[in-house]
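Participant: Quick one: sequence and predicted model below, then my questions.
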Amino acid sequence: MSFGRFVLRRSLQGIGVVWGVVTVVFALRFVTPGSPINAVAPLDASQETRQAIAAELGLDQPLYIQYGRYVFELLQGDMGRSYIRGQEVTTLVFERLPATIELAVAASIVAIVLAIPLGVISATRRNEPVDYGATLLSLGGISTPNFWLGIMLILIFAVEFNVFNTSGRGADVGDVALSAITAEPFVGTLLTWLAYITLPAIALGTYFMALITRLTRSGMLDELSKGYVQAARAKGLPRTLIRYKHALRNTLIPVITVLGLQLGTLIGGAVITEAVFSWPGLGTLVIESINQRDWPALQGSLIVIGTSFVLVNILVDVVYAYLDPEVVTD
């Protein structure tokens, strides 16, 4: 199979998965107790008023008609209108999406910066105190719920020491980049951004960091035992060169795959972290929409999250196939 056919096949599979996400998300409205009309109609609304609201929202139509109309409008980029906010869901969702992506990328950076060096050190100093410490840290990271960790970080670093902010988003990456090319104070904007994003990025990226640490360690141990490493040592090459140019390079192929997959997971899994830190992203919108029974906003958010996960998976598969042509087989 050629590389182009592989990309086409994965893209068609991704389209099928997205269609499945749309179908499941649409069906959730009808299997969940209660009616969306309750979120719109006054508490003392008469039956006639409720019927008029249902007709206006199209909820009096048969299920297959509602589904067909929803898919048709979705293909045109129309996710409907929020019951509570009165805004177009497409606008509402894509206003929140950059904050979620920014948090997911920041969490990934925190995880990568800590995990890969820890994994390498743990593998090269096996059964030493550093190895035990890295293993203990990774086990703690995998076992710790991110919402509990977020609350502890707030209590310690925001409430007790008043180093970071507890909630919100004071600045974004765009503000930092803009301040770097304008007369605005760059350092002040950067510090403001770090004050708001550091704690949620750590809380969201801790599990990711622990996973990458263990994966890097096991991969390095496997590579360091192979013959080419022994041959490089016999030739007298420096240990640092062997570890980082040869062994680590080969270890990074599965790590890259997990990085991409986990980035999609972070986008979808940021819901609880965003709620803890009141981060104005898709996760917060999902929680608010559930509490308010705002189905159009909830459906739009879940579809975008699911589509983002699928796109990241496709991108990872394409990059992996490019790096390792053996993946593309007949």
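Facilitator: Arrived safely. Predicted, not measured: the structure shown is a model, and the values here were computed from it. Numbers count the residues shown, from 1 in each chain.
Participant: all contacts plus neighbour counts: C-alpha atoms, from now on.
Facilitator: OK.
Participant: what's the burial count for Thr91?
Facilitator: 12 (other C-alpha atoms under 10 Å).
Participant: Packing partners of the helix or strand hosting it?
Facilitator: Assigned by DSSP states H and E, Thr91 falls within helix 89-124. Here helix 89-124 touches helix 129-143, helix 186-224, helix 248-269, helix 282-292, helix 295-323, going by 3 or more C-alpha pairs under 8 Å, 6 or more residues apart in numbering; DSSP states H and E.
Participant: The third one versus helix 295-323: what angle between them?
Facilitator: It stands for helix 248-269. 170 degrees (axes from the mean of the first three to the mean of the last three C-alpha atoms, to 10 degrees).
Participant: who does helix 248-269 touch, helix- and strand-wise?
Facilitator: helix 89-124, helix 186-224, helix 295-323.
Participant: quick check: angle from the last one to helix 282-292?
Facilitator: Counting by the same axes, to 10 degrees, helix 295-323 lies at 150 degrees to helix 282-292.
Participant: Alongside the first one, take a look at this:
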Amino acid sequence: MTAFFANTWLFWLLLLTGGGLWLAARQSDYFHYVFNRYLMALITLLLVSFVVFGLMEVLPGDCAEKYMAYKNTQGEVISQAMIDAERARMGLDQPMVQRWLNWVTDLTLRGDLGFSCAKRQSVNLALGDRFWMSLGFCLAGLFLAYLIAVPFGILSAYVLNKPWVDRNPQNSPGQRMRNSVLLGINKLVDLQLRIISYLGLALPNFLLALTIILLYVFAGEPTPTGLFSDQWRNVPWFVDGSFQLGKLTDFLGHIWLPIFVIGWAATALQLQTVRALVVDESNKLYVEAARARGIEGFSLWARYPVRHSISPLFNSVGFDFQRVFNDLPIVAVVIGLTDAAALLIEALAMTNDQELAAGILFLVAVVVIGMNLVTDVVLAAVDPRVRRSVMSTGGQ
């Protein structure tokens, strides 16, 4: 019995989570909303799994043919009957819907992503820590993008309609001089941010990575490709119980490159997005009404346009993650990473490994849908507008 529960841990986790939310939903409109979003996320994942599995089926060949082709390279003579027998043993002779149901069942009950033909092992083992590595790259790139884009996008929106020089006659000459210097600095920063954002949208990530690598080559310095240099690649983190600080330093000297490169385009796009959202909110009537009540400066912007512009930005984190991951495979190839993105390129373009590609794509979908679920739940809890909408509709 213990082994049964241990082997079906994912199913029980999903069931207990749903059951807990259902019990809470009977007493709370908010949790009714959360329960509905949870069910919608599960249904969406089910549909995504069917689409991903169906797309992988379109690719030519199957696991049995690849396995027999591998045996053929080892000197064995392979006949069509042997291929058909291998296909029957693997269940590949069943209809596509039946095989998809088997795949979903294994995935739901045990978290089993299938068998990789090219790696000759389960997809879970083939991925190992690579997916977590890719997830870390994407999250770090997104964090960098938001860390830069949110404050500087707000600054860009704030100085959009500001003059370069303070000509307010009510201010003293010293105040006008000081204000003019600050305005000039802000306008120059805004101009540089616009140039950077346009470059970020126009310059592909892989070209940026190549440019940085070439700069290191021209400078005669070791290129920061991969995760470690040759000196530290095979050195364990702990030697005789002592942590290897040199390996950590070497790792940090390499890890900044993929994070910076994949966060480049995301930063540029979010700068434009934050600026547009804040400018749009600042032109609405409620902001003018607040200004008429005497609220000015930073207090006005923080309490009204900025506050109301963050919610839609926060709700797009899942889609931003997907966009960043889409940029990661080619960047991983250029930089020499061996994460899940590079493995996806290998599975699709080199080995034609449908099961491995399907597993990676489904995991990306899980992260995106999970992020969207979390942001919906958090926004309903902290945003009064969303919360009132949820309460008024009873979560429907």
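Facilitator: On my side now, so go ahead. Just so we're clear, the structure is a prediction, and the values are computed from it rather than from any experiment.
Participant: Quick TM-score on the pair, please.
Facilitator: The TM-score (TM-score structural alignment, normalised by the length of structure 1) is 0.84; 317 aligned residues with a C-alpha RMSD of 2.9 Å.
Participant: I'd like the helices and strands packed on helix 89-124 of structure 1 laid out as a markdown table, including mean neighbour count and distance to Met1 of structure 1.
Facilitator: Output for those, formatted as a markdown table (neighbours: other C-alpha atoms under 10 Å; distance: least, C-alpha to C-alpha, whole Å):
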| stretch | mean neighbour count | distance to Met1 of structure 1 |
| --- | --- | --- |
| helix 129-143 | 16 | 38 |
| helix 186-224 | 22 | 29 |
| helix 248-269 | 19 | 21 |
| helix 282-292 | 20 | 38 |
| helix 295-323 | 20 | 11 |
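Participant: Tell me which of those lies nearest to Leu8 of structure 1.
Facilitator: Proximity to Leu8 of structure 1 (C-alpha to C-alpha) singles out helix 295-323 among those, at 10.1 Å.
Participant: Check the alignment and tell me where Val189 of structure 2 lands in structure 1.
Facilitator: In structure 1, Val189 of structure 2 lines up with Val130, judged by TM-score structural alignment.
Participant: who's in contact with the equivalent of Tyr158 of structure 2 over in structure 1?
Facilitator: Matched across to structure 1, Tyr158 of structure 2 falls on Thr124, judged by TM-score structural alignment. By C-alpha atoms under 8 Å, 6 or more residues apart in numbering, the contact set of Thr124 of structure 1 is Met220, Leu221.
Participant: same question, Ala247 of structure 1
Facilitator: Ala247 of structure 1 neighbours (C-alpha under 8 Å, 6+ apart): Met220, Glu223, Leu224, Val229.
Participant: Mind doing that once more with 6 Å?
Facilitator: Glu223 (C-alpha atoms under 6 Å, 6 or more residues apart in numbering).
Participant: same deal with the one 4 residues further on?
Facilitator: Residues in contact with Thr251 of structure 1, defined by C-alpha under 6 Å, 6+ apart, are Gly219.
Participant: Leu137 of structure 1 versus that one, what's the distance?
Facilitator: Remark: distance between Thr251 of structure 1 and Leu137 of structure 1 (C-alpha to C-alpha, to the nearest Å) = 21 Å.
Participant: Likewise for Leu155 of structure 1?
Facilitator: Taken as C-alpha to C-alpha, the span from Leu155 of structure 1 to Leu137 of structure 1 is 21 Å.
Participant: Equivalent analysis for Val229 of structure 1, please.
Facilitator: Val229 of structure 1 sits 28 Å away from Leu137 of structure 1 when distances are taken as C-alpha to C-alpha.
Participant: Also Pro200 of structure 1?
Facilitator: For Pro200 of structure 1 relative to Leu137 of structure 1 (C-alpha to C-alpha), the value is 19 Å.
Participant: Look up which helix or strand whatever residue of structure 1 lines up with Ala332 of structure 2 falls in, please.
Facilitator: Taking TM-score structural alignment for the superposition, Ala332 of structure 2 sits opposite Glu274 in structure 1. Under the criterion of DSSP H and E, Glu274 of structure 1 resides in helix 271-277.
Participant: what helices or strands is that helix leaning on?
Facilitator: In terms of contacts (3 or more C-alpha pairs under 6 Å, 6 or more residues apart in numbering; DSSP states H and E), helix 271-277 of structure 1 is packed against helix 282-292.
Participant: Aligned to Thr44 of structure 2, what sits in structure 1?
Facilitator: Match for Thr44 of structure 2 (TM-score structural alignment): Val17.
Participant: quick one: which helix or strand includes its match?
Facilitator: Applying DSSP H and E as the criterion places Val17 of structure 1 in helix 3-31.
Participant: Quick check: which of the helices and strands packed on helix 89-124 of structure 1 is nearest to Leu114 of structure 1?
Facilitator: helix 186-224 (6.7 Å).
Participant: Please name every helix or strand in contact with the closest one.
Facilitator: helix 89-124, helix 129-143, helix 146-153, helix 173-181.
Participant: Quick check: which of these has the most neighbours on average?
Facilitator: helix 89-124 (a mean of 20; mean count of other C-alpha atoms under 10 Å).
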